[in-house]
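Undergrad: With the input below, show me the fold.
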Amino acid sequence: MTRFLPLLDDPQGDLFDALSRIGPVLLQNVSLPLPNNSYVLLDQNSSTDLDQIVAWLDEGAEKVILPLASAKEVIGLIPQERLVLLLDAVSVSAVSDKVRNSVSGVLLKTPEIDLDLISSVSQFFSKSQLFVLIDSPSLPAIYSIKSLLRTGANLILPSSQLTLDVSSATQLNIADVFLAPIVSDRPDGLFPTIVSTETGHSLGLVYSSIESVTESIITGKGVYQSRKHGLWRKGETSGSTQDVVSIRLDCDSDSLEFKVIQHGSGFCHLERQSCFGEASGLSLLEKTLRSRYDTAPEGSYTKRLFNDPELLRSKIMEEADELCRAETADEVAFEAADLFYFALTKCTAYGVGIADIERSLDKKAKRVTRRPGNAKPQWSTPKAVETKKSPTDASIDPEAPIRMHTVTLSVSSEEERALLLRRPVLRSDEMIEKVKPIVSEVRLRGDAALLEFTAKFDKAKLSSTCIFPPYTKESMEIPPNIKAAIDQAYANIKKFHAAQTDGSILKVETMSGVVCSRFARAISRVGLYIPGGTAILPSTALMLGIPAQVAGCKEIIFATPPRSDGTISSEVMYVAHLVGASAILKAGGAQAVAAMAYGTKTVPKVDKIFGPGNQWVTAAKMLVQNDTDAMVSIDMPAGPSEVLVMADHTANPAFVAADLLSQAEHGIDSQVVLVGVDLTPEHLENIEDEVDKQARALSRVDIVRQSIAKSLIVQATSVPEAIEFSNDYAPEHLILHLEDAPDKVQYINNAGSVFVGPFTPESCGDYASGTNHTLPTNGYARQFSGVNTLSFQKHITSQEITPDGLKGLGPIVATLADCEGLQAHANAVRIRLGAMKA
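TA: Reported below is the predicted structural model:
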């Protein structure tokens, strides 16, 4: 229920975030877009603009509050339940019966809490909500607020009188105001509290106190009052934390409802979502689909639906048609259930949940203006009307041209340019919560958990976790042509990475008698994640294993998912032999990362983890690197594969198209950008035609169709403009199809790896030219290098000071130590200087 309505000028900041958890807010001088759950106030000096009022209501404003003169102008034009009248004490008598019966509420401005006046106004507007705005610099007392709220009126206070800190003579803590009317009939003074999901599904019954509710309002986290142990911060020990969406009082002000987003294994101590049992209906379906989105095995029907938009589109249309044809109640329920399943599958694929759908429904319900609601022509006539397809239709129509989206830099605003540089939002927090239980199990139960997860996720039942050298000849048998290719790639990559070895000792005499040194040492134990399972990725094994070997790492642990029969691909086994891998862990996913981070009885613990992987692997790497118990680092953050191709009038359209597609086939989230430098429309069209033609000849055309539809052509007017955009974008791979391309490399500041000229395809760097293909994505090329020999080394510094050197340096050090108040530091110098004098 609305009891306390804060008046804000600025709907942002910590105060607004906290207030939005406990109910609606009242806004003045507001502009679109509106925050959720808001009222809009127009004062006496505001002009009545019906279109603006309707726009606010369409945007989702709960109610609009207007002075009497303005209200008279819009009565009958906007719904009664959305209109509140603004009055002061002297103007109440000027309200006609027509106006009184055409509004849903009245806001009374008064300099103080006058209960007699409030009672009188309440009786006059007996069918309306009453809001009371204390229009005074003086702060009302809490007891007066309690008295007001217990009359059923709603209190409005300006944000200048509210604070997140302890209440004072000039400001009230928002929780004190919100909880002013609450009462308890319990001896311990606690309040029964229902905890539910955003969609209203009960998670459990708990108890709250003034202190716990106050902390929840301010922090946005679920905090309750244990009857035995005091304050209970949900998830503080289990990791199953809660983000508070809303806190509400019931109609009698003696109990509370918390709506939360529950993380981790669930609310219940039995590690399930609810204390009242497992979810059912739509809630269960949503939970199941979210799980299957991440874990469904390749080839399963659900996985096909997520990976094949055309199949999913067809099923949605099929089930909608069958629902339309259903004639009995049972048939309608049956067909509606099928439609819900496929519709929610699409929602899940786009990160949309039931709560998002409900918010959209609520917002639509608040609209004042309505469309006619007629069906589109293709659904209202027997023959579908032909429509012009947009580029994104390629993702669902196999006959549509495979096209990229085109923008021009010179006419793009700063905001539009910033959007061009954005990557897909990585839900790292959500994924870390999902991998936590897996990592925890492997950490606690070691090999037993590792074998269980390998059976569950990789479908391989193993009796041992690792393979150790010497590796059998049979396990490394590969065709002669593949062996020759791997051997040549090994030689090229090793030659380039060996040249990077920092074996020198840097010595600098910074002043007489003071010599500082720096020298390199290999990281002793490294873990290299090689994606596998049904795929064969010897290239990744080469790219990670060779620099580790060259750097001199004592232990090199490969981790790669086994095939269903428990074996590892012969190509990866052969590379492991070449680079001297000391163990091969037959596991993938978060469980492999956890095993290497913490070690098990059979899996050696490592000091640093390298390698690409899916979102489970990436999240696990991020999780363990922040755990001080693991004492492990990682190579770099990871995201979808990227390429930026820069092309001018010299570019061969077929070459450019091939380079774009070589990245687009990685996955539907691949990031593909073409920066055209003053290209003619004909040249650009030739490139797009080549993309379409070459894509259709690929076995992964369905993936390419979707990734290309999300890709960009950015038109630049000059090479400097193109390079400036590329440096801002910081691509993983940068390909230069430019005139005098080698001369342009000096201007490249941010890129993972650069491919120079028309005969340098990115594929060569992926496999065998010599450079490394493990590169920073997602814009991290601004801060990170790709994997190299130095990635497997660290540098140690040393210094050696002679007695004469200390005589010159010592007084300087002692002075600085005294300046910082560190007496023992200064004494370490002075005691030596004193000894030399003696």
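Undergrad: Could you use CA atoms for every contact and neighbour count after this?
TA: Will do.
Undergrad: now what about stretch 454-462, what contacts it?
TA: Stretch 454-462 has contacts (CA atoms under 8 Å, 6 or more residues apart in numbering) with Thr295, Leu451, Gly533, Pro561, Pro562, Arg563, Ser564, Asp565, Gly566, Ala587, Gly588, Gln591.
Undergrad: My guess is the last one contacts Pro437. True?
TA: Yep, that's Gln591 we're talking about. No: checked against CA atoms under 8 Å, the pair Gln591 and Pro437 is beyond contact range at 9.9 Å.
Undergrad: Looking at those two, which one has more neighbours?
TA: Applying other CA atoms under 10 Å to Gln591 and Pro437 shows that Gln591 carries more neighbours, namely 29 against 16.
Undergrad: Identify the residues contacting the more buried one.
TA: Ile438, Val439, Val442, Leu450, Phe453, Thr454.
Undergrad: Leaving aside the residues adjacent along the chain, what's closest to Ala695?
TA: Distances taken as CA to CA, 6 or more residues apart in numbering place Val701 nearest to Ala695, at 5.7 Å, with adjacent residues excluded.
Undergrad: Going by residue numbers, what spans are helices in the stretch 651-800 of the chain?
TA: Taking DSSP state H, counting those that start in this stretch, the helices of the stretch 651-800 of the chain run over residues 653-664, 681-696, 701-709, 719-729, 741-744, 762-767.
Undergrad: Which neighbouring elements make contact with the first one?
TA: With contacts defined as 3 or more CA pairs under 8 Å, 6 or more residues apart in numbering; DSSP states H and E, helix 653-664 has these neighbours: strand 642-647, strand 671-677, helix 681-696, helix 701-709, helix 762-767.
Undergrad: structure for this one too, so we can compare:
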Amino acid sequence: MLVPKIASSAAPAPALQRAIGLLPTALFADPQLACDASGAGHTAAWAGVESLSAVAAALDSGVSVAVLPATQLPADGCGSIDAARIALRYTAADIRAQGLRSVLEAAQTTGIQHAAAVVLELSPTQLDDATACAAGEASPLAQLVRAAGSRLVGASGPVRVLVDLVGDAGAGAWTLDALERVAAVGADAVVAAEQLALDADATPTQLPLAAAFVAASGLVSDRPDGLFTTVVVDEQRVCLGVVYSSAASIAAALGEGQGVYWSRKRGLWHKGLTSGATQTLLGVSVDCDSDVLCFRVSQSGAGFCHHSTRTCFGPAAGISRLAHTVAERRDSAPEGSYTGRLFSDAALLRAKLLEEASELADASEHADVAFEAADLLYFAMVKCAAHGVTLADVERSLDRKHLKVTRRPGNAKPQYVSAAAAPAPVRTSILSADIRPALPGEQTRMRVFADGELSAAERAALIQRPIIDSGEIMRRVRPIVDAVRANGDAAVLELTEKFDRVRLDRVVVRAPFDVPELAPAVRAAIDQAYANVRAFHAAQLDGPLSIETMPGVKCSRFSRAIERVGLYVPGGSAVLPSSALMLGVPAQVAGCREIVLATPPRPDGSIVPEVLYVAHKVGATAIVKAGGAQAIAAMAYGTETVPKVDKICGPGNQYVTAAKMLAQNDTAAMVAIDMPAGPSEVLVVADATSNPAYVASDLLSQAEHGPDSQVVLLTVGLDDAQVAAIEAQVHEQAERLPRVDVVRQSIPKSYCLRMATMRDAMAFSNAYAPEHLILHNDRAADCVDAVVNAGSVFVGPYSPESCGDYASGTNHTLPTYGFSRMYSGVNTATFLKHITAQELTREGLANIGPTVMALAEVEELEAHRNAVAIRLRDM
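TA: Model (predicted):
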């Protein structure tokens, strides 16, 4: 490893000093220089001290390792000072007086026993002697390195050996060959800063910094092209991705202080130069085997990955994600952001910090401590961001505190001691317990709460759905949408091969379709479901409306089908003809001229036969063999073969939903969508008349959809034994399901809320606004009038959700995530637009004209007033 040495009398130029600060270790002539460097950079600053009495002060000032003359080492070592913080220097004078081999033996037998490193001052001639090998023997320096490497110093790893090349007149003249010889035996090279220069500035007497770094690191490559594998990490050492470096790219990176790498296709690659996702270089290091580089960077823009994610392995998580989100909110908080409010209200932020610190101090249970600590970290990060303090700044402060060896007593201030003596009682949220999947053999059960025991905040938390990081999803989806918009069919084919692993020769299948052969029972079931769904949706068609609002003024409204609609049917390995029915039948009933159905192909490139049969029955004009965001983009913008549609309907995962939202908000697409979407959900109301087995079956029919399914049970007047009977049925039925592993994850996240009255239950249901509402209670039909918010209601013990999902006639494409407060499920009107018309007679214009002119004058729209006045004058 290259260790630059900086003397107080020869400070390097600013650009070189910045580049030196990127290396893992630097050696300074005195502690003050080291202290300044450790406060401003990321390097581990070592500093020379003259005596043992100066060590503690140097370490407290921020020095990582104090370099002590070996002659100052007491016989019993450094006492209370951690050996990992000491390096012993064997000076040129020591070596001249005692001889090279004698000093190396002393370093091996005594030095490495009491220090984390030994520093040898060697002249060029002594370096030649130290690295010379007798026949069949390791060189003296190699023997010392081997002995040092066999001794570990705590968490600091093995003892290090550093060679500081000096001459009679001061700094020795290192060569790249000498650096490589030292690296070959595993030692580090201490090189005076004045002998180093940035590659472009190097003189004949200086070493290019990058070349010296490569040589002193012993960096090797096992690749035919000689490139070095490079791991890129952020400030918290979270891996962003893996790239490659060359000697030229390392020189550019150190010289510019930026993430610069070597692209196997394009050559020198300045990361983010075109996308804006640039990297500020914070540090460069080499792994223990000298075959992998690590670049520590500060990443800007959307992220490191070309898919616009933070890392090539997915989005950031934990504290890193929190810090990133808080910084975003500081710069541009969305409307209604609580974090944005904290930034603008310092008093509120201070109060929340004190509140959360108190709650953490009083928490005692494992789950409660984790819950309250997370809250305090959030408010602490907002406080930091408000003052321009980053998570990296906090970590640097922690590292500097860790370097101190002199400890203060750490007693609390008097005002906090008195406050802690009698802590105010803090109510721990009953919602804060750990939620974990049920284990095989363990009972799968919901959380159970009593409505009367909940605070207003806890009640609101039960209604709130899990927060979805839509920003991260949008960043992943946007490049897909852009690719399809720019490259059409070629992009759809490429993305289908990438995501669905199916290579297609064409994207679209046009009607008439080859109707597949289906099992008679399946065909009959689809036909029956089709008939019921069509009958219900045909009944929703309304005739034209006409009314004379005043004599001579006739107003009318009539409907027309949306001409071109796109229907997204999830699938691939799954078989979902029901979704094709629920979307295709109302579009057919409405009279849409062009019905385009998109569904992922099967592994052989074919379409699911049952879906193909439904497409035939509903009169689809084309089938797009694609799924995901690329299918949505193809229908929204159109391609060479995919017809552009005017409205897109249908369920899908979060990427499909994000693509629909992007397309809807893009005026270039000019496309509408049915509704936003989230995970599927059900709310069941049960009382003493309910059959526990029926209730459990309805809960499980929703829970098996996925780990994020939302399942809620409201019980009215049930005692502990009756609730336990439902829980037992949930577990018993779940264990027989093929998707039991999914249920073991979703059910523990769900909850049972015990309500006092049916009125309370309906009020909670309306606040929750479920996708599916199942009324299992006595006289269930009487409760329908109380329903204000729900996607679809299932009334009574013989109305399971499954019937609405498949064949009763109602639609199963419903608003989730609480959107039933303002959206309807898919219906015939979804595929219609209503047009109004008016026809005024001469008498009608005479009657209404003065009113129109008066209002136009108020709004100072003279042309509006004149359009009436000119006609009235003719009358």
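Undergrad: Among the helices of the stretch 651-800 of structure 1, which comes closest to Tyr490 of structure 1?
TA: For the helices of the stretch 651-800 of structure 1, the distance to Tyr490 of structure 1 is smallest for helix 762-767, at 9.5 Å, taking CA to CA.
Undergrad: What is the corresponding segment of structure 2 for the closest one?
TA: Alignment note (TM-score structural alignment): helix 762-767 of structure 1 is matched to residues 801-806 of structure 2.
Undergrad: what lines up against Asp678 of structure 1 once you look at structure 2?
TA: With TM-score structural alignment as the criterion, the equivalent of Asp678 of structure 1 in structure 2 is Gly717.
Undergrad: isn't its match right up against Arg759?
TA: No: applying CA under 8 Å as the test, Gly717 of structure 2 and Arg759 come out as separate, 12.0 Å apart.
Undergrad: Which one's more surrounded, the two?
TA: Between Gly717 of structure 2 and Arg759, counting by other CA under 10 Å, Gly717 is the more crowded of the two (16 against 13).
Undergrad: contacting residues around that one?
TA: By CA under 8 Å, 6+ apart, the residues touching Gly717 of structure 2 are Asp687, Ala688, Arg754, Met755, Ala756, Thr757.
Undergrad: Tell me the spatial nearest neighbour of Gly264 of structure 1, not counting adjacent residues.
TA: Among residues not flanking Gly264 of structure 1 along the chain, Ser240 sits closest, at 4.1 Å (CA to CA, 6+ apart).
Undergrad: you'd agree that neighbour is up against Ser265?
TA: Yes: applying CA under 8 Å as the test, Ser240 of structure 1 and Ser265 come out as touching, 6.1 Å apart.
Undergrad: picking that back up, of the helices of the stretch 651-800 of structure 1, flag the one that's most buried.
TA: The highest average neighbour count among the helices of the stretch 651-800 of structure 1, using mean count of other CA atoms under 10 Å, belongs to helix 701-709 at a mean of 25.
Undergrad: Against which helices or strands is that helix packed?
TA: Packed against helix 701-709 of structure 1, as judged by 3+ CA pairs under 8 Å, 6+ apart, are the following elements: helix 653-664, strand 671-677, helix 681-696.
Undergrad: In TSV: those, plus distance to Ala619 of structure 1.
TA: TSV is the format used below for these (distance: least, CA to CA, whole Å):
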stretch	distance to Ala619 of structure 1
helix 653-664	23
strand 671-677	20
helix 681-696	32
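Undergrad: tell me the SS of Met26 of structure 2?
TA: Let me fix one detail, which is that residue 26 of structure 2 is Ala and not Met. Classification of Ala26 of structure 2 using DSSP: H, G, I helix; E, B strand; the rest coil returns strand.
Undergrad: For it, which residues are in contact?
TA: Residues in contact with Ala26 of structure 2 (CA under 8 Å, 6+ apart) are Val3, Pro4, Lys5, Ile6, Ile20, Thr43, Ala44, Ala45, Trp46.
Undergrad: and the last one, which of the three is it?
TA: By that I understand Trp46 of structure 2. Three-state assignment for Trp46 of structure 2 (three-state DSSP): strand.
Undergrad: if we can go back for a sec, per the alignment, the residue nearest to Ala695 of structure 1 corresponds to what in structure 2?
TA: Taking TM-score structural alignment, the alignment pairs Val701 of structure 1 with Val740 from structure 2.
Undergrad: Grab the most central residue of structure 1 for me.
TA: The centroid of structure 1 falls nearest to Arg427 when counting by CA atoms, centre = their mean (2.9 Å).
Undergrad: where's Ala521 of structure 2 relative to Gly809 of structure 2, distance?
TA: 19 Å (CA to CA, to the nearest Å).
Undergrad: wait, Ile623 of structure 2
TA: Using CA to CA, Ile623 of structure 2 is found at 24 Å from Gly809 of structure 2.
Undergrad: With neighbour numbers in mind, choose between the two.
TA: Each of Ile623 of structure 2 and Gly809 has its neighbours counted (other CA under 10 Å); Ile623 has more, 23 against 20.
Undergrad: That one reaches Thr599, doesn't it?
TA: Yes: with contact defined as CA under 8 Å, Ile623 of structure 2 counts as touching Thr599 (7.5 Å).
Undergrad: Most neighbours among the contacts of Ala26 of structure 2, which one?
TA: Among the contacts of Ala26 of structure 2, the one with the most neighbours (other CA under 10 Å) is Trp46, at 31 neighbours.
Undergrad: isn't that residue right up against Ala66?
TA: Yes: Trp46 of structure 2 is in contact with Ala66 according to CA under 8 Å; the separation is 5.9 Å.
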